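Undergrad: Mind folding the following:
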Amino acid sequence: MSTRRFPLRLGVIAVAAALAACSTTAPYQAPTVEIPAHYAGQPDSNASNASNASNPAWQVASPADAAPRGAWWTVFGDTELNTLEARIDVSNQSVRKALANLAEARATTDYQRAGFLPTITAGVAQDRYRTSANKQGSSLAGKTVPDYSMGVTATWEPDVFGRIRDEVTSANATAQASAADLEAVRLAMTAQLAVDYFNLRSLDAQKQLLDDSVSVYTRALAIVQDQLRNGAIDASAVAQAQTQLESTRTQARDIDVSRAQLQHAIATLIGEPASIFSLPPVPDAQAAQAGFKLPAIPAGLPSQLIERRPDIAAAERRVAAANAQIGAAHAAFFPNLVLSATAGLESSMFAPWLSAPSLFWSLGPQLVGTIFDGGKRSATLHAASAHYDGTVADYRQTVLTAFEQVEDNLSALQALADESATQQRAAQAAQQALQLTTNRFNAGALSYLDVVTSQTIALTNQRDAVVIEGRRMTACVRLIEALGGTWNNNAG
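TA: Have a look, this model is predicted:
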């Protein structure tokens, strides 16, 4: 009898293996998005080519979301910034969490992939049991019986309708999304560090400008005090000089507060307690800011942005994962085929336990399907479809946001370049006006109020020039971040 059933069981296994290639998942296609032909804020192609030729350190992206990202911050040529950025991967806690999330997602993929393989269990047991003496028709009634057993059980569920494969596909896509999330976090943290660093150096330049002005105003106050003692001027000039001096000191002190906050932010980004981290000012902060290298950035084509932005890659991988989950939800409507086999040794006496007569075994398939579940599977399928629609919307919104960020920073860089040129001219003109006003005051042709006014205008214009340069550096960093950072196939 068992001889006739064996070919039947082999046939069931063969059919199961053949059906294992089946899947109820619709073929995946990345969602379509509207991509412009060019950036509205991008300079003409000839200018872009010229900028790229003059700055070979910045390379046009190699479109691929899996390509390694280089140390993009090195294009600014600041050694201290490079040192700080190198600590992001090692000590930044947001990056560490993203790494942990990636490891978790990969472990989930391994867990789902294990579903393709059989599950094998083994056990050894020793029991004693007594059957009721009042049990009729039993030869063991009222007797205590020992039982020694040792067995191995193997179960395997062939992936007939692709449920396991869909779960693996979904988990793998989720792991890829986590990898892209890691790159997005790295890019965000390194960009924020660069922004904070350049803002801090801009404050250093402003502080130096204010400190120099305090020195000048202190000497001016001493001069007008001497003139007051000699009766050359009235007390109003001294009051004006004193007011200007103290007001400038207040502005310089306020710079200290903002600088301390930026220094603390940088400490947190590099994973160091703010209480023990220090980033001292450079000896000549104004010269240091003027020496910052503002790289020319070829924005490339909008289509490249879709492939090199890690957040876009992550959003697209989540769409793929949601699509696979729809297939897994479809597969729940079909029955499950389970193949099981058990073999072992069992005896009521220990001595003959390991002998051939103690052998027992069983082998057989089982086909189980749900007939009625109150609509649970339908609800799960509808939820999976709705989740897929949500991930598509998230993907398209991420793309739209990416284009917005690129356009914002392209426009900002162009506008700030014009502002910088005009502000530099304004600062030079204000300095010339101050010199002329001071000369006329010394000649007795003007009151000291005119000098104070010219000094205030000159300081304001010089400080505005410093602020604009800092904003240009920030916009440059944000544009690099918006473009997805440097992508270089040779980067380590």
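
Undergrad: all contacts plus neighbour counts: C-alpha atoms, from now on.
TA: Noted.

Undergrad: Wasn't residue 360 part of a helix?
TA: No - per DSSP: H, G, I helix; E, B strand; the rest coil, residue 360 lies outside any helix segment and is strand.

Undergrad: Check the gap between it and residue 350 for me.
TA: 16 Å (C-alpha to C-alpha, to the nearest Å).

Undergrad: To compare against the first, here's the next sequence to fold:
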Amino acid sequence: MMKHSNAALAAALLLAGAISGCSMAPSYQRPAAPVADAFPAGTPPVGAATTAAQGTQAAIDTGWRAFFPDGRLQQLIETALANNRDLRIAALRIEEARGVYRIQRADRLPTLNANLGESRSRTPGFASISGQPQTSGRFDASLAIPAFELDFFGRVKSLSDAALASYLATEEAKQAAQISLVAEVAKAYYTERAFAEQQVLAESTYDARKRTFDLTRQRVEGGASSLLDLRSNEQQMETARASALALARQRAQAANALALLVGQALPAGTASGAPQPTEDAQADAMSALTAGAPSDLLANRPDIRAAEQRLKSANANIGAARAAFFPRITLTTSAGSASRDFSGLFEGGSGTWAFAPQLVLPIFDTGRNLANLDVSHARKNIAVADYEKTIQTAFREVADALAARTYLGEQVAAQRTVQEAQAERLRLLQLRFENGVASSLDVLDAQRELFTAQQALVQARLLRMSSAIDLYRALGGGLK
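TA: Reported below is the predicted structural model:
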């Protein structure tokens, strides 16, 4: 008897494995990318030949260590990848999704339990044949498969496929988070450095205006200048001092933002020391990336891959909703032995078995299954729209970065020319003022315009560096 029961159990397992593989999910078709076949070409700046870097390398093949040669920045990125809480949450989301997928995948195979139990009961005298109370006992040992669903219509398989796609989407989301983190740390670092450079310029401007103020005061005391000139010089001097203090505050706040991204206090010396102006050669090298075709983004951008995995998950859930309209067949079976005494539990003739298939056919559910199917179709349509929007957003980010690459190089060059011209104008006016030919108001005006030109040049350099980082991120760089 025991051999026959084991054979029946094995046959049931083989049958379950053979029939669990169908799916009623729609055949997945990737939606067409709702963007142009090529990125828009930038228009050369008016009145100048463009010097925008021509792409020579792919962003996805360029590791962030090679893209960011600054040693302090590399240290910050390494620390951020290890300590940033948003990235840590993304990693934990992967563990959560992996666990959900493993749970769902386990439902596709039978659960085998080993059972060992004892039961005792007492029958009162009026209910027994002998008229005397009787006590009986029983020992049971068995292997059992509890309520295993025979997946004829692929409901369990569809749920497993949906869980797998959700798990893969979280992995892609973590990669997207890492790319964004690398880019944000770099932009925050260069922003802090730009504020530091502007602060130094403001302090040097204050020193220059203070010298002019002191000279004007001497001339007022000698009767060569008026109090109006003195107060105008004082106003410009204090304006420079206020700008230096404001930039010091902005630099400190930028350092705090950088520390938040890094996930811990900044290493000593990271946001201190003399700031170095952004080198144009470095910006040229960082901008030298091959844009490729928009279709390349589908493979290079993890956020697009994550959106597609979410679409696949929604598509698989349609299969589960469709299968709910059909019968659900479950199988409960067991094989073992039973005896009144524990010593005779495994003796001959004590074998037991049970085979209990069950079929549940939905007949009237007040439209529940139909509503679930409608919901699954709606969620798929939402996932399609989300996928298409993600592609369009990626296309725009690359196009914006390419446009910035086309124009910002010339903008930096033009702003540098403005600064040089203002510096020379101030030098000439200071000579004329010292010789009594020009007024202090002329010098003040030149100092103000030079300070504005210097600050604008720093901002233009920062914009160019930020646009290079944006292009690197938008093309899928930053994982290595």
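
Undergrad: Which position in structure 1 pairs with residue 173 of structure 2?
TA: For residue 173 of structure 2, the aligned position in structure 1 is residue 181, judged by TM-score structural alignment.

Undergrad: just checking, that match touches residue 99?
TA: No - with contact defined as C-alpha atoms under 8 Å, residue 181 of structure 1 does not count as touching residue 99 (9.2 Å).

Undergrad: ok, these two, which is more surrounded?
TA: For residue 181 of structure 1 versus residue 99, neighbours defined as other C-alpha atoms under 10 Å are more numerous around residue 181 (23 against 19).

Undergrad: in what helix or strand does the more buried one lie?
TA: Taking DSSP states H and E as the definition, residue 181 of structure 1 sits inside helix 163-229.

Undergrad: tell me the helices in structure 1, going along the chain?
TA: 2-19, 45-54, 79-85, 88-91, 93-113, 163-229, 235-269, 285-290, 302-308, 310-331, 376-442, 448-482 (DSSP state H).

Undergrad: among those, which is the most enclosed?
TA: Ranked by mean neighbour count, those are led by helix 310-331 with a mean of 26 (mean count of other C-alpha atoms under 10 Å).

Undergrad: which part of structure 2 lines up with that helix?
TA: Using TM-score structural alignment, helix 310-331 of structure 1 pairs with 302-323 in structure 2.

Undergrad: longest strand in structure 2, by residue count?
TA: strand 134-150 (DSSP state E).

Undergrad: which other residues reach that strand?
TA: Identification of contacts with strand 134-150 of structure 2 by C-alpha atoms under 8 Å, 6 or more residues apart in numbering yields 16, 19-20, 107, 109-125, 128, 328-342, 345.

Undergrad: Using neighbour counts, trim the residues you listed to the buried set.
TA: Among these, those scoring as buried are 16, 20, 107, 109-110, 328-340, 345 (criterion: 16 or more other C-alpha atoms under 10 Å).

Undergrad: So which of those residues sit within strands?
TA: Per DSSP E, these map to strands at 328-339.

Undergrad: residues touching the closest residue to residue 102 of structure 1 other than its chain neighbours, list them.
TA: Leaving aside its sequence neighbours, residue 102 of structure 1 sits nearest to residue 178 (C-alpha to C-alpha, 6 or more residues apart in numbering; 5.1 Å). Contacts for residue 178 of structure 1 (C-alpha under 8 Å, 6+ apart) come out as 98, 101-102, 105, 314.

Undergrad: Swap in 7 Å and give it another go.
TA: By C-alpha atoms under 7 Å, 6 or more residues apart in numbering, the contact list for residue 178 of structure 1 reads 101-102, 105, 314.

Undergrad: what about it, distance to residue 238 of structure 1?
TA: 66 Å.

Undergrad: hang on, the earlier thing: what's the mean gap between the match of helix 310-331 of structure 1 and the aligned bit of structure 1?
TA: For stretch 302-323 of structure 2, the mean deviation from structure 1 after alignment is 0.7 Å (mean C-alpha distance after the TM-score superposition for structure 1).
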